[in-house]
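**Q** mind folding the following:
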Amino acid sequence: MRSIVKGLVGLFTMLSLGLTPVLAQVRSVDPNTAIDADLAPLPQQDNGAPPPAEQNVTVDSNVYNEQTNTQAAVTANGTDPAAQAAAADESTVYQQDDLIGAAEGVFGKGAEGLAGLIEKILADQGKPNAYIAGREASGAFVVGLRYGSGTLFHKVEGQRQVYWTGPSVGFDVGGNAAKSFVLVYNLYDTQDIFKRFPAGEGAAYLVGGFTASYLRRGDTVLIPIRLGVGYRLGANIGYMKFTEKSNWLPF
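**A** Predicted coordinates for the structure are as follows:
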């Protein structure tokens, strides 16, 4: 009898050990979840392939840098680079008020007709990038000679001393001394002033007691303004020769 009981106990123990894994795998299932599971997307299997790389966009560095620099310039200066370039061009020429003030320093403040003459020249010829303020002495018997000296004022290169001589043709006899103011156009190197400038094709101006003639060499144009009847329009016929030192020979 005891042996039978031991055998039953052993059999029960074996059955308990065999059912434990099965019971461990049994879990409760929600019927709604089980039905919706058929509609859910299947999970992706990891096959060892690397994830797709992000798409790279190629940017032209020159275009990017140009746009960045332009925006930085506008932000820093509060203006467009094109406007700055235009302002830079204006900074290389003399303005009307500056020229009238300089000419009045030569001929006297409020000289009648002077401002109107300069305004007319600038309207026709534009703004010069240099001018000469000086004095002249001349003598004439139909054909005259002229000697002068003064200071060249260049908007970019500053000041330097200049001298000039030249013959002229007029209609008076005698001699006198007076002051001279010369507008200079397209003089980009002050050394280029030291040449001979013959009378060029252009208008002669006469306003009040002032006269202005037109001389040209290449692209450089000189418009001397003189005061007095003795400095007649006939002075257009001739030339002005500029030197770095005083020279008594007019030719």
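**Q** from here on, just use CA atoms for contacts and neighbour counts.
**A** OK.
**Q** what about the helices in the stretch 1-150 of the chain?
**A** 2-24, 31-36, 61-77, 81-90, 96-107, 114-125 (DSSP state H, counting those that start in this stretch).
**Q** so Glu104 is in contact with Ala111, correct?
**A** Yes: look at Glu104 against Ala111 with C-alpha atoms under 8 Å: they come within range, at 6.8 Å.
**Q** how about CSV for the helices of the stretch 1-150 of the chain, with mean neighbour count and distance to Arg135 added?
**A** Formatted as CSV, the helices of the stretch 1-150 of the chain follow (neighbours: other C-alpha atoms under 10 Å; distance: least, C-alpha to C-alpha, whole Å):
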stretch, mean neighbour count, distance to Arg135
helix 2-24, 10, 121
helix 31-36, 9, 108
helix 61-77, 12, 44
helix 81-90, 11, 29
helix 96-107, 17, 9
helix 114-125, 16, 17
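**Q** between those, which gets nearest to Lys245?
**A** The closest of the helices of the stretch 1-150 of the chain to Lys245 is helix 96-107. By C-alpha to C-alpha, the value is 21.7 Å.
**Q** one more to line up against the first:
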Amino acid sequence: MRALMTVIAALALGVPAPVMAQDRQTTDYGQPSEYSEPVDAYSQDEIVDAVSDFFGVTAEAAASALERVFSDLGRPVGYIAGEEVAGAAGIGLRYGEGYLTLRGLSERQKVYWRGPSIGFDAGGNASRVFVLVYNLDDVDRLYQRFPGVEGTAYFVAGLGVNYQRADDVTLAPIRSGVGLRAGANIGYLAYSRRRAWLPF
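**A** As a prediction, the model looks like this:
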């Protein structure tokens, strides 16, 4: 009652009414709703630990590689951990497989990917790949082509990162492996439930 009387008095005097606690929507983290992130998302510490264990690098190296990703994209709702083989001499091919882990899914799902890469690549590699997944509210939306986002590739602490995006779903593959791949890689990757060999 006292709060209601305060609001009425403020309106009568032409003063903006105070915001009552129940009128202000906040997230579970105490931030206003406009700053909210997915509730079922992985924290930066969780991903740093997972990447460190997966690639066998120090937590400091993993944190350095992930700092820009979290700054650009925030917290992921899932990740894919797997391996791929790739090679290029003008036109390259890439094939991989791994397991998708999502918050809210009781079991991991097997995922395959493939695609061409066209550019000034040289050499070849076999890599472990850890893919951060954003805005995926339906697993079926993963199974499509994801073009690379121009200008997002970078290399930090022995790990290479780039972004892929399709239909508001963003993927951030992190790679480490043996071999040389330098230059402009402007291809796409197509993700699928089953293995396929044709990259086009």
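**Q** returning to that earlier point: format the helices of the stretch 1-150 of the first structure as TSV; extra columns: distance to Phe194 of the first structure.
**A** Below are the helices of the stretch 1-150 of the first structure laid out as TSV (distance: least, C-alpha to C-alpha, whole Å):
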stretch	distance to Phe194 of the first structure
helix 2-24	113
helix 31-36	101
helix 61-77	40
helix 81-90	25
helix 96-107	22
helix 114-125	22
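**Q** so which of these comes closest to Ser149 of the first structure?
**A** Across the helices of the stretch 1-150 of the first structure, closest to Ser149 of the first structure is helix 96-107 (C-alpha to C-alpha), at 12.9 Å.
**Q** the second structure: matching residues for the closest one?
**A** On the basis of TM-score structural alignment, helix 96-107 of the first structure is assigned to residues 44-55 in the second structure.
**Q** check the mean deviation of that stretch from the first structure.
**A** When the first structure is overlaid, stretch 44-55 of the second structure sits 1.4 Å from its aligned residues on average, using mean C-alpha distance after the TM-score superposition for the first structure.
**Q** right, and Ala140 of the first structure touches Pro167 too?
**A** No: in this structure, Ala140 of the first structure is not within contact of Pro167 by C-alpha under 8 Å, at 9.2 Å.
**Q** picking that back up, which stretch among the helices of the stretch 1-150 of the first structure comes nearest Ala177 of the first structure?
**A** helix 96-107 (12.7 Å).
**Q** give me the helices and strands touching the closest one, please.
**A** In terms of contacts (3 or more C-alpha pairs under 8 Å, 6 or more residues apart in numbering; DSSP states H and E), helix 96-107 of the first structure is packed against helix 114-125, strand 130-154, strand 158-185.
**Q** could you redo the last one with a cut-off of 7 Å?
**A** With contacts defined as 3 or more C-alpha pairs under 7 Å, 6 or more residues apart in numbering; DSSP states H and E, helix 96-107 of the first structure has these neighbours: strand 158-185.
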